[in-house]
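In: missing the sequence, but the structure's below:
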């Protein structure tokens, strides 16, 4: 059976220590991998996720200390949403109040209760209360118990001028199907995929274009089980949609190609293999700075240039 859905989401942040603190201490996610931006090795690349770092649960960041704020707009990811058990909604609402996390009142979308919030850089996020999610394993971190833990991505919302051509790529290439419409938002679901299985397209014709920066999403990666599945997707993009991808790039934990979808959002196709345990044991993920082979000779210089990640001393109310 094809493994469809979101592989990971990569965003831009400001201060590295603040970003690490928020996602591990406040949201309770696991730091699955600590490496560098392969194209800018003076910058960290953090991967946050669940215990195993499974596809569909990984949010990654490039933290640049003095990055200018981004602006939400057309051709950009409007919101990234995580899944939580329905019973955890009260816990998270109270936690956001206690930790002074910017958030809005819960609302209903597509029959589900959604709690929108923002990270310290203004990135638009949400928790979606999902029935049955309590039966899935949850990572316990930052004072967040297993029963309240985040269970990977619910999905993403893309802001587009026109949605039809993007929807065609989702259905024809990535195996999604259109399942519902609410207002100007059309929902696509990747079969019976639970983690990372939803993409919502918000058609807002005439809106200003987005501007990359702190708090904005750099790209959305979709799953390909292996190189052969990725190659088939690349062929479909070219023959059916006139879209060309980059050459394949080895990211150590997956292999990737990139392209701009018709609405302007940067998409990636990432293989599930080899995964995040390829260079450190599963029980030690995120414990050491990992560098690609071509950067390993420069480790001392890279470590000296990277920002200080000394722990933030503020305590957590884990109630």
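Out: Perfect, thanks for sending it. As the structure is a computational prediction, the values presented were derived from the model and not from experiment. Numbering: from 1, shown residues only.

In: hey, let's count contacts and neighbours off CA atoms from now on
Out: OK.

In: assign the spatially closest residue to residue 269 that is not a sequence neighbour to helix, strand or coil.
Out: Leaving aside its sequence neighbours, residue 269 sits nearest to residue 222 (C-alpha to C-alpha, 6 or more residues apart in numbering; 4.9 Å). Here residue 222 is recorded as strand under DSSP: H, G, I helix; E, B strand; the rest coil.

In: can you pull out the helices in the protein?
Out: 16-21, 89-98, 164-172, 227-241, 299-305 (DSSP state H).

In: distance check, the spatially closest residue to residue 132 that is not a sequence neighbour against residue 149.
Out: Once flanking residues are discounted, residue 132 sits nearest to residue 85: 6.7 Å by C-alpha to C-alpha, 6+ apart. To residue 149, residue 85 is 8 Å away according to C-alpha to C-alpha, to the nearest Å.

In: neighbour-wise, which of the two wins?
Out: The residue with more neighbours, out of residue 85 and residue 149, is residue 149; 27 against 21, by other C-alpha atoms under 10 Å.

In: circling back: quick one: residues contacting the residue nearest to residue 132.
Out: 129, 130, 131, 132, 133, 134, 147, 148, 149, 150 (C-alpha atoms under 8 Å, 6 or more residues apart in numbering).

In: by neighbours, which of those residues wins?
Out: Busiest of these [other C-alpha under 10 Å] is residue 150, holding 32 neighbours.

In: I'd say that residue and residue 136 touch.
Out: No. In this structure, residue 150 is not within contact of residue 136 by C-alpha atoms under 8 Å, at 10.0 Å.

In: rewinding a little: from the contacts of residue 85, pick the one nearest residue 13.
Out: Taking C-alpha to C-alpha as the measure, residue 13 lies nearest residue 150 of those, at 20.6 Å.

In: excluding chain neighbours, what is closest to that closest one?
Out: residue 84 (5.0 Å).

In: structure two is appended below for comparative analysis:
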């Protein structure tokens, strides 16, 4: 491929109760709710976007939360860990913070020169906090729940679990333009662009692990960045010409998307950086109101009746009380 991604755009997972999901990611992890909308393919379900102040690509974790969703199975053919970047000196603070919230976390481990702490969200989704020794220049969302000096800077990496690595590695390097960085036992690391937090993917080879089942507590897809629609369209043509089964370009209101599966089974997306989350509400008010795309707006009353009420904290805006 002649086109290469610069890094992660977002990770989308399946959640359970929407209120519990919002409470955890807003209050415990200290992210900002940058968009409250619905699953465009199933508008009776929320699509909640969490990120930094403006929801920049590379900071976004999003959820389809179904209150009565069955529990999924983490295994091969999935992204099994989503990791966030935190300051190097903050891992100890986070371990104490999670414990105070009754969240069990692992011991701090060092991998590839980085301190790593893993834990699960209320639906069982595996998450990580990683402190990169060279730091992370991205600014955090400072909403008062997590002090800015310890706050999450954005996505760090994802881990894909596969039973065999060769075809997946080929897709990452040839299809997405990533570079193989190193291997430690059964874990292979690949980097996008200049590398560093937000531009990393690990491939964990576990041939004896069960096949994953996407439902609550699992990742639905992993999205990679394209700078604009023209690049995305050219990228899609290259993927199709190489024999990849790719969707048409879909309008996700805040970006354009194409989807395809890597050979190990994980659903991948290429999403545009443009136009962003401030196209239908001011930056100061991101996430505070239910936003619908034009083609769903005529059904607003029906959609709102079907959605459970969300009680969002006042800190979800810049001018907090």
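Out: Received it, and whenever you're ready, just let me know what you need. None of these values were measured; they are calculated from a predicted model.

In: quick check: TM-score for this pair?
Out: Overlay of the two chains. TM-score (TM-score structural alignment, normalised by the length of structure 1): 0.94; 311 aligned residues with a C-alpha RMSD of 1.6 Å.

In: re the thing from before, in a markdown table: the helices of structure 1, plus mean neighbour count and distance to residue 49 of structure 1.
Out: Formatted as a markdown table, those follow (neighbours: other C-alpha atoms under 10 Å; distance: least, C-alpha to C-alpha, whole Å):
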| stretch | mean neighbour count | distance to residue 49 of structure 1 |
| --- | --- | --- |
| helix 16-21 | 19 | 12 |
| helix 89-98 | 15 | 18 |
| helix 164-172 | 17 | 24 |
| helix 227-241 | 16 | 23 |
| helix 299-305 | 13 | 24 |
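
In: out of these, which gets nearest to residue 207 of structure 1?
Out: Of all the helices of structure 1, helix 164-172 comes closest under C-alpha to C-alpha, at 16.6 Å.

In: which part of structure 2 matches the closest one?
Out: Mapped onto structure 2 using TM-score structural alignment, helix 164-172 of structure 1 covers residues 166-174.

In: ends of the matching stretch, what's the gap?
Out: OK, stretch 166-174 of structure 2 end separation, C-alpha to C-alpha: 12 Å.

In: got it, and stretch 192-207 of structure 1?
Out: Distance across stretch 192-207 of structure 1, first residue to last, is 33 Å (C-alpha to C-alpha).

In: equivalent analysis for stretch 258-275 of structure 2, please.
Out: Using C-alpha to C-alpha, one end of stretch 258-275 of structure 2 lies 16 Å from the other.

In: pull out the buried positions in that stretch.
Out: Using 16 or more other C-alpha atoms under 10 Å as the test for burial, stretch 258-275 of structure 2 gives 258-274.

In: also stretch 64-83 of structure 1?
Out: Neighbour-count burial for stretch 64-83 of structure 1, counted by 16+ other C-alpha under 10 Å, picks out 64, 67, 69-83.

In: pull up the aligned stretch in structure 2 for that stretch.
Out: So stretch 64-83 of structure 1 sits over residues 66-85 in structure 2, by TM-score structural alignment.

In: roughly how far out does the matching stretch sit from the chain middle?
Out: How far stretch 66-85 of structure 2 lies from its chain's middle: 11 Å, per C-alpha atoms, centre = their mean, to the nearest Å.

In: now do the end-to-end distance for that stretch.
Out: For stretch 66-85 of structure 2, the first-to-last residue distance is 27 Å (C-alpha to C-alpha).

In: and stretch 190-203 of structure 2, by the same measure?
Out: OK, stretch 190-203 of structure 2 end separation, C-alpha to C-alpha: 8 Å.

In: which parts of it are buried?
Out: 190, 191, 192, 195, 196, 197, 198, 199, 200, 201, 202, 203.

In: structure 2: matching residues for stretch 116-126 of structure 1?
Out: Counting by TM-score structural alignment, stretch 116-126 of structure 1 sits on residues 118-128 of structure 2.

In: columns distance to residue 56 of structure 1 on top of the helices of structure 1, output as JSON lines?
Out: Below are the helices of structure 1 laid out as JSON lines (distance: least, C-alpha to C-alpha, whole Å):
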{"stretch": "helix 16-21", "distance to residue 56 of structure 1": "20"}
{"stretch": "helix 89-98", "distance to residue 56 of structure 1": "21"}
{"stretch": "helix 164-172", "distance to residue 56 of structure 1": "16"}
{"stretch": "helix 227-241", "distance to residue 56 of structure 1": "16"}
{"stretch": "helix 299-305", "distance to residue 56 of structure 1": "30"}
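
In: nearest to residue 122 of structure 1, of those helices?
Out: Across the helices of structure 1, closest to residue 122 of structure 1 is helix 16-21 (C-alpha to C-alpha), at 11.4 Å.

In: in structure 2, which residues correspond to the closest one?
Out: Taking TM-score structural alignment, helix 16-21 of structure 1 hits residues 18-23 over in structure 2.

In: what sits up against the matching stretch?
Out: 15, 46, 65, 66, 67, 122, 308, 310, 311, 312.

In: nearest to residue 100 of structure 2 among those residues?
Out: residue 122 (14.6 Å).

In: what about that closest one, how many neighbours?
Out: There are 15 residues near residue 122 of structure 2, going by other C-alpha under 10 Å.

In: isn't residue 36 of structure 2 right up against residue 288?
Out: Yes. With contacts counted by C-alpha under 8 Å, residue 36 of structure 2 reaches residue 288, the gap being 6.9 Å.

In: distance check, the aligned partner of residue 209 of structure 1 in structure 2 against residue 162 of structure 2.
Out: Using TM-score structural alignment, the partner of residue 209 of structure 1 in structure 2 is residue 211. Here residue 211 of structure 2 is placed at a distance of 9 Å from residue 162 of structure 2 (C-alpha to C-alpha).
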